[in-house]
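Peer 1: Test case, fold it:
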Amino acid sequence: MIEGIIIKGIGGFYYVKTQDKVYECKARGLFREDNIIPLIGDRVKIRINEEDGSGYIEEIMERKSQLIRPPVSNVTQAIIIMSIKKPDINLWLLDRLIVLAEHQRLNIGICINKIDLVQEDERNLIEKAYRETGYPIIKTSCKTGEGIVDLIDLLKNQVTVFAGPSGVGKSSLLNRIKPGLELKTGDVSKKTTRGRHTTRHVELIDLDGNSFVLDTPGFSSLSLDFIEREEELSKYFKEIDEFNGKCKFINCIHFKEPGCEVKKQVEKGNISRERYENYLMFLEEIKANRRY
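Peer 2: Below is the predicted model of the structure:
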């Protein structure tokens, strides 16, 4: 059998990239009986039909990670892409995507796209707000090419999911990263100021044989129902988690408790107020989820 990786799945067919070529494959009925669905990103073993050159997926190797939305496996890194304008940057959604990626224990990078649309001081405001997170922050422009080389370096030897809302330029960035890809891109609706979806299916894009990127449909919202207790939320905010255990009360959730070190750090400017306010909104959502 030959080993490969599923790069695309359409209409019951799975396209498996091996060292030599891409094979159109079907999955064995055994997987259906065991309620196992092959996912994009799965490392698999296939058997080739000598008559027509098609393949059958015989084995799915153990998954190192699995995302539900988008449904992919073995991702090692999430690059969260936001445009600074057209549409305006959505820090609430950025933090929500960070929480999901942290929950999946992925490496995280932040890409602020369309920076050619704003002045330098506005670019720096975003970078300042997220500096204490420790995540790499890359500022890019598909128009000028700024930051593209830095983004390519961040993608090397990783299986990366590009996450972010529609219209922020995910497909445009991929076209820049891999010339000739010619992914369809879309403009932002003037009426709603939101992006139009241009990616209709999940596909693993091979950059150099060792580096892959998933171009995925844009996100609009994400549920936090995987967080069962309020105390868990802070571990998904790295700069807040740093001060866990330093508050007056051991079980402090950094909300209204007296002697909270996190609130002190917010006042000192060591933790972004915008990030902290998003933390509080997520906290209220988790509390509300527990009531149902």
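
Peer 1: going forward, measure contacts and count neighbours with C-alpha atoms only.
Peer 2: Will do.

Peer 1: Around the residue lying closest to Lys114 once chain neighbours are set aside, how many other residues sit close by?
Peer 2: Nearest residue to Lys114, sequence neighbours excluded (Cα to Cα, 6 or more residues apart in numbering): Ser141, at 4.8 Å. By the criterion of other Cα atoms under 10 Å, Ser141 has 20 neighbours.

Peer 1: Which residues are in contact with Ser141?
Peer 2: Asn113, Lys114, Ile115, Asp116, Gly147, Ile148 (Cα atoms under 8 Å, 6 or more residues apart in numbering).

Peer 1: and the biggest helix by length in the chain, which residues are buried?
Peer 2: Ranked by number of residues, the top helix in the chain under DSSP state H is helix 273-290. Using 16 or more other Cα atoms under 10 Å as the test for burial, helix 273-290 gives Arg273, Arg275, Tyr276, Asn278, Tyr279, Leu280, Phe282, Leu283, Ile286.

Peer 1: cool, and stretch 237-249?
Peer 2: Here stretch 237-249 shows Phe237, Glu239, Ile240, Phe243, Asn244, Cys247 as buried, counting by 16+ other Cα under 10 Å.

Peer 1: Sequence B follows; please return its structure for comparison with A:
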Amino acid sequence: MPEGRIVKALSGFYYVDNGEQVIQCRARGLFKKKDARVTPLVGDWVVYDTVSEAEGYVMEVGERTTELVRPPVANVDAAVLVFSMRTPSFSSALLDKFLVHTETAGIEAVIALSKADLADQAELDEICQKYRQIGYRVIPTSTQDKRGLEEIRQALASHIAVFAGQSGVGKSSLINALFPHARLQTGQVSHKLGRGRHTTRHVELIPLEKGSYVADTPGFSSLDFVDLTELDLAQAFREFNSYADECKFRGCLHLREPGCAVQAAVENELIDAERYEHYKQFAEELKEYQRRNKPW
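Peer 2: Now for the predicted structure:
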């Protein structure tokens, strides 16, 4: 049976790209049962059966390397986190929460600072230095003066990449500037609310050169800590990991434990204090989430 990749899921249909054409498929009934172990996602490599030249049924879903919950995309190996410098203003707390999401999913993050032409150079430099020291690739971008666009293209080469970030930061505009054939819908930022209107209604993979894809995803401004443990959260802050082995207690969560090397690193300004404050905030949010979602 033929194979291909799901590039769009909409209204119960899965659109499978086999390299020559896109086949409109429905999922077989076995995927719709309550005890089904897997549900097809955009990004899945699937086996399908044809009923005509343009229609078929998804029969099998291949093994996934990664899986995102929100946005629901499989086999992504790079995430471009788009955060604007202005309208809406840059939010380090929200960026750190997105980074927890990508770290936990095992996806390499590229931070794109959009609307960089509206920011002070000193402010840009400070943000870039902070996250580059941790080990992230940070690229200031602008669709107005075209800065950073070629660097983003290079970062996406040979990857299945997802674009994510809160509404109004310019994800669709950035993708349109990078890949003009995409022609994604863009939206205005609400001056009353200070955030953007949702312009992307579904997840869709846009084919690029040499088998690469990029996904534009629905904008969202918050992430729940679904299926995350306290230790998962601690390990998602990658700068903690080089100090964690020196902690007095195994499995240290770096909050109130005595002999914690991470807390000492924060006090000695070896770990960014703001990032650590965000970690403590997320730990409280996780505790509250777990309390509200107990299975009993």
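
Peer 1: quick one: TM-score?
Peer 2: Scored against TM-score structural alignment, normalised by the length of structure 1, the superposed chains reach a TM-score of 0.92; 290 aligned residues with a Cα RMSD of 1.9 Å.

Peer 1: returning to that earlier point: once aligned to structure 2, how far is the longest helix of structure 1 on average?
Peer 2: Superposing on structure 2 and averaging over aligned pairs (mean Cα distance after the TM-score superposition for structure 1), helix 273-290 of structure 1 comes out at 1.8 Å.

Peer 1: Just list what that helix packs against, helices and strands only.
Peer 2: Helices and strands touching helix 273-290 of structure 1, by 3 or more Cα pairs under 8 Å, 6 or more residues apart in numbering; DSSP states H and E, are helix 91-103.

Peer 1: all helices of the stretch 101-250 of structure 1, in order?
Peer 2: In the stretch 101-250 of structure 1, the segments counted as helices under DSSP state H, counting those that start in this stretch are 120-130, 148-155, 170-177, 238-241.

Peer 1: Those helices: which one's closest to Glu58 of structure 1?
Peer 2: helix 148-155 (29.9 Å; Cα to Cα).

Peer 1: Show me which residues of that closest one are buried.
Peer 2: Ile148, Leu151, Leu154, Leu155.

Peer 1: which ones are touching the aligned residue in structure 1 for Met59 of structure 2?
Peer 2: With TM-score structural alignment as the criterion, Met59 of structure 2 lines up with Glu58 in structure 1. Applying Cα under 8 Å, 6+ apart to Glu58 of structure 1 gives the contacts Ala27, Arg28, Val44, Lys45, Ile46, Arg47.

Peer 1: what's the nearest residue to the first one if we skip its chain neighbours?
Peer 2: Translated: Ala27 of structure 1. Ile57 (4.8 Å).

Peer 1: Tell me the first helix or strand C-terminal of the strand or helix carrying that neighbour.
Peer 2: Element membership for Ile57 of structure 1, per DSSP states H and E: strand 55-60. Toward the C-terminus, strand 55-60 of structure 1 is succeeded by strand 66-67 as the next helix or strand (DSSP H and E).

Peer 1: Can you find the partner of Ile152 of structure 2 in structure 1?
Peer 2: So Ile152 of structure 2 corresponds to Leu151, using TM-score structural alignment.

Peer 1: what number of residues lie near Val161 of structure 1?
Peer 2: 26.

Peer 1: any idea how far it lies from Gly109 of structure 1?
Peer 2: Distance of Val161 of structure 1 to Gly109 of structure 1, computed by Cα to Cα, to the nearest Å: 10 Å.

Peer 1: shared neighbours of the two, which are they?
Peer 2: In contact with both Val161 of structure 1 and Gly109: Gln77, Ala78, Ile79, using Cα under 8 Å, 6+ apart.

Peer 1: Does the last one lie in a helix or a strand, and which?
Peer 2: What that stands for is Ile79 of structure 1. strand 77-83.

Peer 1: buried sites along stretch 254-270 of structure 1?
Peer 2: His254, Cys260, Glu261, Val262, Lys263, Gln265, Val266, Asn270.

Peer 1: what's the helix or strand hosting the fourth one packed up against?
Peer 2: Counting by DSSP H and E, the element that carries Val262 of structure 1 is helix 261-268. Judged by 3+ Cα pairs under 8 Å, 6+ apart, helix 261-268 of structure 1 has no packing partners among the helices and strands.

Peer 1: relative orientation of it and helix 273-290 in degrees?
Peer 2: 150 degrees (axes from the mean of the first three to the mean of the last three Cα atoms, to 10 degrees).

Peer 1: Mind reading off the mean deviation between helix 261-268 of structure 1 and structure 2?
Peer 2: Mean deviation for helix 261-268 of structure 1: 2.9 Å (mean Cα distance after the TM-score superposition for structure 1).

Peer 1: Give me the contacts around that helix.
Peer 2: By Cα under 8 Å, 6+ apart, helix 261-268 of structure 1 touches Ile240, Phe243, Asn244, Lys246, Cys247, Lys248, His254, Ile271, Ser272, Arg273, Tyr276.

Peer 1: Mind putting those residues into a markdown table with distance to Tyr23 of structure 1?
Peer 2: Output for the contacts of helix 261-268 of structure 1, formatted as a markdown table (distance: Cα to Cα, whole Å):
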| residue | distance to Tyr23 of structure 1 |
| --- | --- |
| Ile240 | 47 |
| Phe243 | 51 |
| Asn244 | 50 |
| Lys246 | 55 |
| Cys247 | 57 |
| Lys248 | 60 |
| His254 | 53 |
| Ile271 | 50 |
| Ser272 | 49 |
| Arg273 | 51 |
| Tyr276 | 48 |
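
Peer 1: Closest one of those residues to Ser223 of structure 1?
Peer 2: Of these, the one sitting nearest to Ser223 of structure 1 (Cα to Cα) turns out to be Tyr276, at 18.7 Å.

Peer 1: Tell me which residues touch the closest one, please.
Peer 2: Val266.

Peer 1: Can you tell me how far it is from Leu283 of structure 1?
Peer 2: Taking Cα to Cα, one finds Tyr276 of structure 1 at 10 Å from Leu283 of structure 1.

Peer 1: What of Leu233 of structure 1?
Peer 2: From Leu233 of structure 1 to Leu283 of structure 1 the distance is 7 Å (Cα to Cα).

Peer 1: ok, back up a step: compared with structure 2, how much does the strand holding Ile57 of structure 1 deviate?
Peer 2: Looks like 2.1 Å for strand 55-60 of structure 1 (mean Cα distance after the TM-score superposition for structure 1).

Peer 1: Quick check: closest non-adjacent residue to Val214 of structure 2.
Peer 2: Counting by Cα to Cα, 6+ apart, the residue nearest Val214 of structure 2 is Ala161, at 4.7 Å.

Peer 1: mind listing what the one you found touches?
Peer 2: Val76, Asp77, Ala78, Ala79, Val80, Tyr213, Val214, Ala215.
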